[in-house]
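1. Just a sequence and a predicted model for now, questions to come.
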Amino acid sequence: MTSVTPHIGFPFSPKLQSLSNQFLEAAADSHAKSGEYFYKVILQLTDEVIDYLLVQTAEIAQVNSVGQKVINMCASTSNKASAMLSAKIYKKASTSDMQKVATLWQNMIKNTQPDRSGDWYLAQPIDSSLAKDLDDILSEKGDQAHFSPTDIESIMRRYERLIETIIDGFFLRPAESVKLGAVTRKLLHLGIDGVKQASNAVIHKVVKKLEPQQLGTYVDFTSQFYLRAALN
């Protein structure tokens, strides 16, 4: 089915695609280790998202030592939270729960062409208000290489919302498909909140302080994750 709903997504790398296929096949067969396979999927996704949103941001910004420390802190927080929580949530999850995760995950795998001959993405739809926030950023920047927004705080709030949507959609939603004990669920939300706080620190301590040329490059870079073409 073709969708024209705005999405947020990332290129579906060959390694992530291979791990995802392994998990989906295991879940379809009610394999006892399907949770372990998805654990590997989440760790790979974490590595790729950190690369897109943190490592490459540092390269764009040519950050100083203070900015690099902030980015390193966020990357470390995200990696540790993902590894610890994913192990607790998925490794011993029931096959029925992992089948629910598989259904959710399969629905995130999209192609840019109706015959599936285009580019593959891992993508999720976003609501119209976030789409408008992103459209407004791109409209204000226009075609100019540099970007000096009239209200930098508003721009940063929109990027905060973008990052939080990515974290919730790709990491929290799958976990919510699994039956969790009260302690594990509390740890999950604490871990997710910690990652969001660290990511917001990067936005306000690094991205917010970029020079107009660097900020323009950052906006162009992040716009590739905002998918407005039809996905299938």
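-> Yes, it's here.
2. hey, let's count contacts and neighbours off CA atoms from now on
-> Fine.
3. Can you classify residue 9 as helix, strand or coil?
-> For residue 9, the assignment made with DSSP: H, G, I helix; E, B strand; the rest coil gives strand.
4. And it, how close does it get to residue 20?
-> To residue 20, residue 9 is 15 Å away according to CA to CA, to the nearest Å.
5. repeat for residue 155
-> From residue 155 to residue 20 the distance is 34 Å (CA to CA).
6. okay, the two: which has more neighbours?
-> Using other CA atoms under 10 Å as the criterion, residue 155 and residue 20 rank with residue 20 on top: 23 against 17.
7. Run a quick check on the more buried one versus residue 42, I expect a contact.
-> No - look at residue 20 against residue 42 with CA atoms under 8 Å: they stay out of range, at 9.3 Å.
8. Quick check: which element contains the residue positioned nearest the centre of the chain?
-> Nearest residue to the geometric centre of the chain (CA atoms, centre = their mean): residue 166, 3.8 Å. Assigned by DSSP states H and E, residue 166 belongs to helix 152-167.
9. then this one, side by side with the first:
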Amino acid sequence: MAWETAEDARKSILEDGFFLVRDPQIGERVKEMEGKGFPYASEYGLDFCKVNVLDDRVRTILESFFDWSGLGLYRTFGRDPDHNFLFMNRATTEMQVLVVQLWSNGSRVRFWGRSQLHALNGIAAANGLLEVPSGRLEGLGLQPTEVVLERGGLALLDARLAFNIIEGFAITFAFATQEELRTWSKMRIPKQIDRLDQKMAEMESKHIGVNFAFEKSG
């Protein structure tokens, strides 16, 4: 897979709100994760994150935006062609959260480019995200970019960008600044699973952390 430079990715995210790479390796790894039943809170699940998200390519882009950011979301969002979603409303000029999406084979998605530059006033949706109607986006003069990912791929987007999943699904990660992450609930990890504390430590670095907490035993 040919990657653009981190500078190109940063420019695309700042201007359009997203950066996309088609990658059949990602598609196959997502298929394997699906076959295992999406065991996020497991040694396999943490290794999956480390290999596919915290590699040098994505890490470099993350660090170009934030001196420090923490992983605060790790879950899957699937097909919902009738709704446009965003992860957070625009509250500040600077981006506070970068979202990493690993797309399944056969995915089809619309990204509303430059929507992150507007106050969309999204409202709470049933899937835990925010929802904004197409009429609101079109009224701002925005038009979606539709992308077909026959063999999967990776997208990085400003959490304030609106998107619409027509087919497929994305294993999704969100990295937030320290100030923003303070307002998020910690992701729970079962204490009884061996080696997860070591795996969590391996995921952290000077510039990237994780917002996990072990569940109390018993």
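-> Thanks, I have the structure now. Everything numeric in this text was worked out from a predicted model, so none of it was measured.
10. TM-score of the superposed pair?
-> With the length set by TM-score structural alignment, normalised by the length of structure 2, the two chains reach a TM-score of 0.29; 106 aligned residues with a CA RMSD of 5.7 Å.
11. before we move on, back to that, need the contact partners of the helix holding residue 166 of structure 1.
-> With CA atoms under 8 Å, 6 or more residues apart in numbering as the test, helix 152-167 of structure 1 has contacts from 8, 130, 133-134, 137, 149, 192, 196, 199-200, 203-204, 208.
12. Quick one: buried ones out of those residues?
-> 8, 130, 133, 134, 137, 192, 196, 199, 200, 203, 204 (16 or more other CA atoms under 10 Å).
13. Closest one of those residues to residue 108 of structure 1?
-> Minimum distance to residue 108 of structure 1 across these is 10.2 Å, recorded for residue 8 (CA to CA).
14. you'd agree that closest one is up against residue 131?
-> No - the pair residue 8 of structure 1 and residue 131 does not pass the contact test of CA under 8 Å, sitting 9.3 Å apart.
15. What segments of structure 2 are strands?
-> Remark: strands assigned in structure 2 by DSSP state E are 18-22, 69-78, 84-86, 97-103, 107-111, 123-124, 130-132, 145-149, 153-158, 163-167, 169-176, 187-189, 208-210, 212-214.
16. do the same with structure 1
-> Under DSSP E, structure 1 gives strands at 7-11, 109-111, 120-125, 226-227.
17. export these to TSV and tack on distance to residue 37 of structure 1?
-> Converted to TSV, the strands of structure 1 look like this (distance: least, CA to CA, whole Å):
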stretch	distance to residue 37 of structure 1
strand 7-11	20
strand 109-111	17
strand 120-125	17
strand 226-227	28
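18. Compare these and report which one is nearest to residue 24 of structure 1.
-> Smallest distance to residue 24 of structure 1 across the strands of structure 1 (CA to CA): 11.4 Å, for strand 109-111.
19. Counting by contacts, list what that closest one packs against.
-> Applying 3 or more CA pairs under 8 Å, 6 or more residues apart in numbering; DSSP states H and E, we find strand 109-111 of structure 1 packed against strand 120-125.
20. ok now the strand it packs on, how far from the chain's centre?
-> The chain centroid and the centroid of strand 120-125 of structure 1 are separated by 10 Å under CA atoms, centre = their mean, to the nearest Å.
21. Between helix 152-167 and it, find me the angle.
-> 110 degrees (axes from the mean of the first three to the mean of the last three CA atoms, to 10 degrees).
22. Just name whatever secondary elements strand 120-125 of structure 1 is in contact with.
-> Strand 120-125 of structure 1 packs on strand 7-11, helix 95-108, strand 109-111, going by 3+ CA pairs under 8 Å, 6+ apart.
23. Distance to residue 72 of structure 1 added to the ones you listed, as TSV?
-> TSV is the format used below for those (distance: least, CA to CA, whole Å):
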stretch	distance to residue 72 of structure 1
strand 7-11	21
helix 95-108	29
strand 109-111	29
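24. To residue 67 of structure 1, which of these lies closest?
-> Nearest of those (CA to CA): strand 7-11, 24.5 Å.
25. So which bits of the closest one are buried?
-> Those buried within strand 7-11 of structure 1 under the rule 16+ other CA under 10 Å are 7, 8, 9, 10, 11.
26. Just give me the closest of these to residue 84 of structure 1.
-> Using CA to CA, residue 10 is the member of these that sits closest to residue 84 of structure 1, with 23.4 Å.
27. Who are the contact partners of residue 65 of structure 2?
-> Here residue 65 of structure 2 is in contact with residue 10 (criterion: CA under 8 Å, 6+ apart).
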